[in-house]
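Participant: What follows is a predicted protein model with its sequence.
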Amino acid sequence: MTPGNNGASTPEDDDPFGYLYADGQANGAQPPSGGYGYPNSVSRVRTVGERQYGQQPPQQTAQYGQPTVPQQGAYGQPNAHYAAPETFPGGGAPTGNRQQAPGGGRGRGPNTKGLLIGAVAVVAAVVIGIAVAMSQGDSDDGNQGGGQASTAPTASASASPSESSSGDASNEKELPTVDAKALRLGGTAALASDVQGAEADGGIYVGNLNQVGNSVTWSVNGIPEDGTYTLFAHYSTAGEDQSMTLTINGKKFGSPLSMKNYAKAADGDFAKGWTTTFAWPSLTKGTNTVTLSCENGDKCNVLLDQLWLKAGQVKK
């Protein structure tokens, strides 16, 4: 070789990109065949299914001036230069069995079966609790109904005609009623009928009771059993409220029988003063004696026409 000539092979010939430089082009450098840039790198097209896994590709023989393409490693072994797309996460079809979630071929979501069983158990517990509460409530109601009412009478009781009954009419027993003319009179008490409004037979009533010692007595027969009863009195008063002493079987009742002016009748207007009062005495089975008398401290300016009884403590 002579100076300036290093032989047939020049750096332009060795450099696959020599054709890009001016001096390389002047020396006749040509682009490499087989594709742009590195030969056989991009233009290698494979038919689908042609690739055979597990086989070594044929060894390419490097040509002068072209870089050698590294061989692909055996299938299943890492290769720094090339790897099949399916070996990357998310690429290609799987080449082996995927790890499955326990209990089935696909992953399980929330344990809906367990949640359903739990919900059914809660509903069942609520239903059972309601049933128990209702049964206990029925038992309590039954116990409340088993008690007996007290038979102790009140000291005195009275009501205006507008007050309703506190008892059950269906349980009331038919008991005696007495008109004025059947009462036994005491003192100067006398029968009369000149004031209108009396409900006794013939409009007869007892008057002249407004003196100490005057009285009416009723012998009651046919009391069915011992117990508390309601004694009603139909009377008339006008102006001031009145009261008389009540005696049951010879024993004075707790307080005088209230005989108020519930009708609000003006003083002296007895025809408009008719009304009703009551008391709750205790009577014995058989015959009992009921007396209304004018005693010291009483106000007895009343007209009395009827007395009657009802079982229990009622107001009408």
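Facilitator: In hand now; what should we look at?
Participant: From here on, just use CA atoms for contacts and neighbour counts.
Facilitator: Fine.
Participant: Phe253 and Ala155, how far apart?
Facilitator: Noted for Phe253: a distance of 7 Å to Ala155, by Cα to Cα, to the nearest Å.
Participant: if you count what's nearby, which of these two comes out ahead?
Facilitator: Comparing Phe253 with Ala155 by other Cα atoms under 10 Å, the one with more neighbours is Phe253, at 20 against 13.
Participant: surely that one meets Trp280?
Facilitator: No: here Phe253 does not reach Trp280: they are 9.6 Å apart, not a contact under Cα atoms under 8 Å.
Participant: Got another one to weigh against that:
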Amino acid sequence: MTPGDNGASTPEEDDPFGYLYADGQARGAQPPSGGYGYPNSVSRVRTVGERQYGQQQPPYVPPQGAYGQPNAHYQAPETLPGATPPGSRPPAPRSGPGRRGPNTKGLLIGAIAVVAAVVVGISIAMFNGNSDDKNSDDQAGATPAQSQNADPTPTSSSSSDGTLPKADAADSSVQLAGGAAVSSDVKGAKGAGGRYVAGLNQVGASVTWTVGGIREAGSYRLYVRYSIPGEDANATLTVNGKPNQQPLGMKNFIHSPKGDFEKGWQTTWAPVTLNQGANTLSIACGQGNQCNALIDQFYISK
């Protein structure tokens, strides 16, 4: 094939971009005025099979209904069956018999149960605390406790059945010395026949009680029932031959009138440490003691 003009060619053989070159322009090539994929072409979407090549296409007609006007095919949601008309509110949910409301009764029962549990816990804690206080108070300390007006009375005078011993100061088993003697002139004594021990108000006078039947060694309390003429008294207490840490205090706890033995009966106690078996307890008027007192009864308490 030689270079040169081979004559006019068929349209499908023409160079679509020949208008861009000098030889193409010499042959009269013109830029295309339309068509898919060429410059200055306008692509319009058409239904498949609608375009007819070689025919003039009708102008584009927009769908019915101009901008801002309702379309004939448009239907508002409120016009559909069952829809709520415009301007109206949806109905409020029912709270009557057909629908259950909040379970306020259940919440109230739960709150009451929690409060009850707290009250029970506090009561148990207080009860345990009181029990501990009571137990600690029952243990004998180094300092004698103050006597109350009411006289605590043991259940038995014998220790053979497991109870702690008790004795009248005027009993024949109690040894008296130094001028102490049995008397019954003052009323109010609980000893047998209303008898008691007097004459303890002089140095050297003593009342000695031999206690038997202590099953277990340990700390105990010695209770003494006495009478004073409205003035405090005290005496030396000896346990198994050894002076006790504290003297036996016989104070006027009930504030009885001065000079009246008959209205001065009351009870005191002192802590003692006893051995298993027999023990000797002695109340004596020593130097420096104020011993103007009548002795009625003794007994031991754990």
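Facilitator: Yes, it's here. As the structure is a prediction and not an experimental result, all values here were calculated from the model.
Participant: Give me the TM-score for these two chains.
Facilitator: Put the two chains on top of each other and the TM-score (TM-score structural alignment, normalised by the length of structure 2) is 0.54; 195 aligned residues with a Cα RMSD of 4.0 Å.
Participant: ok, back up a step: hey, what's in contact with both of Phe253 and Ala155 of structure 1?
Facilitator: The overlap between the contact sets of Phe253 of structure 1 and Ala155 (Cα atoms under 8 Å, 6 or more residues apart in numbering) is empty.
Participant: So which residues of structure 1 form helices?
Facilitator: All helices of structure 1, identified by DSSP state H, fall at 11-14, 22-26, 112-145.
Participant: for the ones you listed, which one sits closest to Ala200 of structure 1?
Facilitator: For these, distance to Ala200 of structure 1 was read as Cα to Cα. The smallest value, 39.8 Å, belongs to helix 112-145.
Participant: Now do the SS call for Lys105 of structure 2.
Facilitator: helix (DSSP: H, G, I helix; E, B strand; the rest coil).
Participant: Then the one 4 residues further on?
Facilitator: Reducing the assignment at Ile109 of structure 2 to three states with three-state DSSP gives helix.
Participant: Ile300 of structure 2 against Tyr223, yeah?
Facilitator: Yes: counting by Cα under 8 Å, Ile300 of structure 2 touches Tyr223, with 6.2 Å between them.
Participant: that older thread, mind putting the helices of structure 1 in CSV, mean neighbour count and distance to Ala192 of structure 1 included?
Facilitator: Compiled in CSV, the helices of structure 1 are given as follows (neighbours: other Cα atoms under 10 Å; distance: least, Cα to Cα, whole Å):
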stretch, mean neighbour count, distance to Ala192 of structure 1
helix 11-14, 16, 160
helix 22-26, 13, 160
helix 112-145, 11, 49
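Participant: For the ones you listed, please prepare CSV with the additional fields distance to Ala84 of structure 1.
Facilitator: Below are those laid out as CSV (distance: least, Cα to Cα, whole Å):
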stretch, distance to Ala84 of structure 1
helix 11-14, 31
helix 22-26, 37
helix 112-145, 41
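Participant: Nearest to Gly227 of structure 1, out of the ones you listed?
Facilitator: helix 112-145 (19.4 Å).
Participant: Need the overlap of contacts for Phe253 and Trp280 of structure 1.
Facilitator: What both Phe253 of structure 1 and Trp280 touch, as defined by Cα under 8 Å, 6+ apart, is the set Ala155, Ser156.
Participant: Spit out the contact partners of the residue mapped onto Ala233 of structure 2 from structure 1.
Facilitator: Ala233 of structure 2 maps onto Gln242 in structure 1 when the alignment is built from TM-score structural alignment. Shown in contact with Gln242 of structure 1 (Cα under 8 Å, 6+ apart): Ser258, Met259, Lys260, Asn261, Asp298, Lys299, Cys300, Asn301, Val302.
Participant: What about the fourth one, how many residues nearby?
Facilitator: By other Cα under 10 Å, 23 other residues sit near Asn261 of structure 1.
Participant: who touches it in this structure?
Facilitator: Ser236, Thr237, Ala238, Gly239, Glu240, Asp241, Gln242, Gly273, Thr275.
Participant: how far away is Gly162 of structure 2 from Gly213 of structure 2?
Facilitator: Relative to Gly213 of structure 2, Gly162 of structure 2 is positioned 8 Å away (Cα to Cα).
Participant: the more surrounded of these two?
Facilitator: Counted by other Cα under 10 Å, Gly162 of structure 2 and Gly213 do not tie: Gly213 has more neighbours, with 18 against 11.
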